[in-house]
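Asks: okay, here's the prediction I keep looking at, along with the sequence it came from:
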Amino acid sequence: MKVFQGIEELQQAVGTHLGYSDWHTVIQHQIDTFAEATGDHQWIHVDPEKAAEGPFGGTIAHGYLTLSLVPMLVWQIYQVDGLTMGVNYGANKVRFPAPVPVDSKVRAGVELLSVTPGAGGHQVTARVTVEREGGDKPVCVVETVSVLVP
C-alpha cells in the first residue's frame, strides 16, 4: 500500500499509476446478498441452473456489485495521512466491458488523474480499472471523484 503524507504529497503523484489491490474472489453468496440488498434478482445473477444454459455459462456478478467493490479495493492501494475525512463525490464515467463470472478473482488498479483544491477540501479524480484474473478485457472502468478534507 502506498501511503501519502498529506495532500501535497498526493498532488505530486498526479499522472502516475498507484498500484494494484489484492485479488478478491466474487462468490455466489456475495452475488445473492447483493441481489437481496438491491432487489435485482435477474436469473443471470441468482439462478445457477438456468444461468448454466445462458450466454455466460453460469451466473455473473451484477455490474453494480463490481462497482461497489471499488472502495474496498482502492483502500488496499493507497491512503492519505493527515485527513479529517474523505467522502465519495461521484463518478464521471462508468463502464462494464466484460462480465464477472461467479468465483472469478478481481483486482483494481488506480491511476491518479487530478487533485484540485476547493472550498470543502481537495477533489481527487482517479481512473480505477477492475480486471478479472485470466480475462482479456477490464470488467469495470470508472473515473471516481472523492473529496479529501485535511
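Replies: The structure has been received and is ready for your questions.

Asks: switch to C-alpha atoms for all contacts and neighbour counts from now on
Replies: Will do.

Asks: what's the distance between the longest helix out of those in the chain and the middle of its chain?
Replies: Looking across the chain with DSSP state H, the single longest helix is helix 28-38. With C-alpha atoms, centre = their mean, to the nearest Å as the basis, helix 28-38 stands 17 Å off its chain's centre.

Asks: got the contact list for the nearest residue to Phe96 once chain neighbours are set aside?
Replies: Closest residue to Phe96 apart from its sequence neighbours, by C-alpha to C-alpha, 6 or more residues apart in numbering: Cys140 at 4.5 Å. Residues in contact with Cys140, defined by C-alpha atoms under 8 Å, 6 or more residues apart in numbering, are Gly63, Thr66, Leu67, Val94, Arg95, Phe96, Pro97, Ala98, Val128, Thr129, Val130, Glu131.

Asks: one more to weigh against that first structure:
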Amino acid sequence: MNDVMTSVEFNDLHKLAGKKAYEGEWMSIDREHLQMFSKATYLDPDLVDLTFSKNNEFGSDLIDGFLLLSILTYWNFKYFPMHGDRLWGLNYGLNKVRFVAPVMLSDRIRPTCTVSRMEKRGEGWFGVLDVTVEKEGSEKPAMTAEWLVLFLESPEK
C-alpha cells in the first residue's frame, strides 16, 4: 500500500487530486450477503419472475454487478483517508461504471481508489474518484467506476 495517502484534513482534500486515496484488502462476498442483497433489491421469486436471471451461463454463484457497486460505500467508509467527527460525503452519482469480468462467490476482490479531481464547491469539496475493483488471478478488473462525491463538514452544534 505504498504511495497511498493515509490521512488528510478536510481543508487539504485538494492535495489528494492525482493520488491514490486507498488500496483495500482482499475480500470475498459470501452467500449470506448475496442473499441479503437479493432480498433488499426485491429479487424474490414470490415478487418477480427470476427465469431470466437463472438462465445466465455463470449460475447462481454470480455476484450481481450492482452488489459490487454498492460495496463502494463500504470501502470508502473503511479506507478513505479523511476522518473527523463532523465530516461526511454525499454520493453525487456516477459518470461511468463498467462490469468487466464476472465475480463469483469464491473470488477475491479488492478496491483501488484514485482521486482524479478534487475541486472546491461551496463549503465543500467535489471529488471524482476512479475506483478499480481487482479480481484476484484475473488480468481484467472486475469493475471500474468513476464516482462523484461531495465532501462536506457539518456545522458545529
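Replies: Arrived safely, thanks for sending. Computed from a predicted structure; not experimentally measured.

Asks: average gap between the longest helix of structure 1 and structure 2?
Replies: Between helix 28-38 of structure 1 and the corresponding residues of structure 2, superposition yields a mean separation of 1.1 Å, by mean C-alpha distance after the TM-score superposition for structure 1.

Asks: if we can go back for a sec, ok, of the contacts of Cys140 of structure 1, which come out buried?
Replies: Gly63, Thr66, Leu67, Val94, Phe96, Val128, Thr129, Val130, Glu131 (16 or more other C-alpha atoms under 10 Å).

Asks: and whatever residue of structure 2 lines up with His17 of structure 1, how many residues sit next to it?
Replies: The alignment partner of His17 of structure 1 in structure 2, by TM-score structural alignment, is Lys20. For Lys20 of structure 2, the neighbour count with other C-alpha atoms under 10 Å is 22.

Asks: for the longest strand along structure 1, packing partners?
Replies: When structure 1 is scanned for its longest strand (criterion: DSSP state E), the result is strand 104-118. Under the contact criterion of 3 or more C-alpha pairs under 8 Å, 6 or more residues apart in numbering; DSSP states H and E, strand 104-118 of structure 1 touches helix 7-11, strand 17-20, strand 24-26, helix 70-75, strand 121-132.

Asks: and the ones you listed as a markdown table, adding distance to Tyr89 of structure 1?
Replies: Formatted as a markdown table, these follow (distance: least, C-alpha to C-alpha, whole Å):
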| stretch | distance to Tyr89 of structure 1 |
| --- | --- |
| helix 7-11 | 17 |
| strand 17-20 | 20 |
| strand 24-26 | 25 |
| helix 70-75 | 12 |
| strand 121-132 | 8 |
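
Asks: deepest of the ones you listed, which one?
Replies: strand 121-132 (a mean of 22; mean count of other C-alpha atoms under 10 Å).

Asks: residues in structure 2 aligned with that strand?
Replies: Against structure 2, strand 121-132 of structure 1 falls on residues 124-135 (TM-score structural alignment).

Asks: give me the nearest residue to the aligned residue in structure 1 for Phe80 of structure 2, chain neighbours excluded.
Replies: Using TM-score structural alignment, the partner of Phe80 of structure 2 in structure 1 is Tyr78. Closest residue to Tyr78 of structure 1 apart from its sequence neighbours, by C-alpha to C-alpha, 6+ apart: Lys2 at 4.5 Å.

Asks: many thanks, have a good one.
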